[in-house]
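Trainee: What follows is a predicted protein model with its sequence.
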Amino acid sequence: PGNSEKTAKASQIANNLAGEEDTSDVNNLTVQESIKAKAQANIENIATFQKSKKCKI
């Protein structure tokens, strides 16, 4: 349970990122997973960078 909610949310986010016209990847779960993985990696990298610089943004 909850998977369809996550998928819907991922599709919504992808729609927002792609804009209204390019929805070609919205139903492509492989692309969705890739986008989520990259986003998560970016979040972790930013957190690591902030810790190493000891500054808050």
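Mentor: Arrived safely.
Trainee: all contacts plus neighbour counts: C-alpha atoms, from now on.
Mentor: Fine.
Trainee: Tell me, how many residues neighbour residue 42?
Mentor: Residue 42 has 12 neighbours, counted by other Cα atoms under 10 Å.
Trainee: just the helices in the chain please.
Mentor: 3-18, 29-53 (DSSP state H).
Trainee: got the angle for the longest one vs helix 3-18?
Mentor: Our comparison of helix 29-53 with helix 3-18, counting by axes from the mean of the first three to the mean of the last three Cα atoms, to 10 degrees, yields an angle of 70 degrees.
Trainee: and helix 29-53, what does it pack onto?
Mentor: helix 3-18 (3 or more Cα pairs under 8 Å, 6 or more residues apart in numbering; DSSP states H and E).
Trainee: ok, and for the helix it packs on, which residues are buried?
Mentor: Within helix 3-18, the residues scored as buried using 16 or more other Cα atoms under 10 Å are 7, 10, 11, 14, 15.
Trainee: here comes the other one, which I'd like you to weigh against the first:
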Amino acid sequence: MGRVVGLLVLLLVLVFLVLVVLVLVLFHLQLVVLELVVLLVLLLQLLVLVQLKLWNRSSRL
């Protein structure tokens, strides 16, 4: 299950990166770029925390 969760997280990250690239190409706005970068960093931090919690639970079991 851990590997499946990891693959799903990787797919989500790739989808977010693709969306960011599309937004950059379509709008070329520096403010929007900065906001998206901040949001991506926060999302990545949340994903890492969730994965660590899942791994801790699986290791305890």
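Mentor: Perfect, I can see it now. Predicted model, so just to flag it, every value in this text is computed and none were measured.
Trainee: And the TM-score between them?
Mentor: Scored against TM-score structural alignment, normalised by the length of the first structure, the superposed chains reach a TM-score of 0.52; 38 aligned residues with a Cα RMSD of 2.6 Å.
Trainee: Go through the buried residues of helix 3-18 of the first structure and say which is closest to residue 47 of the first structure.
Mentor: Nearest to residue 47 of the first structure out of the buried residues of helix 3-18 of the first structure is residue 10 (Cα to Cα; 22.4 Å).
Trainee: Aligned to that closest one, what sits in the second structure?
Mentor: Correspondence of residue 10 of the first structure to the second structure, assessed by TM-score structural alignment: none assigned.
Trainee: Contacts only, for the residue nearest to residue 10 of the first structure when sequence neighbours are not counted.
Mentor: Computed as Cα to Cα, 6 or more residues apart in numbering, the closest residue to residue 10 of the first structure that is not its neighbour in sequence is residue 32, at 6.8 Å. Applying Cα atoms under 8 Å, 6 or more residues apart in numbering to residue 32 of the first structure gives the contacts 10, 11, 14, 25, 26.
Trainee: so how many other residues sit close to the spatially closest residue to the second one that is not a sequence neighbour?
Mentor: Nearest-residue entry for residue 11 of the first structure: residue 26, 5.3 Å, with adjacent residues in sequence omitted and distances by Cα to Cα, 6+ apart. The criterion is other Cα under 10 Å. On that basis, residue 26 of the first structure has 19 neighbouring residues.
Trainee: gap between the residue nearest to residue 10 of the first structure and residue 17 of the first structure?
Mentor: Going from residue 32 of the first structure to residue 17 of the first structure by Cα to Cα, to the nearest Å gives 12 Å.
Trainee: and stretch 25-41 of the first structure, how far out from the chain's middle?
Mentor: 6 Å (Cα atoms, centre = their mean, to the nearest Å).
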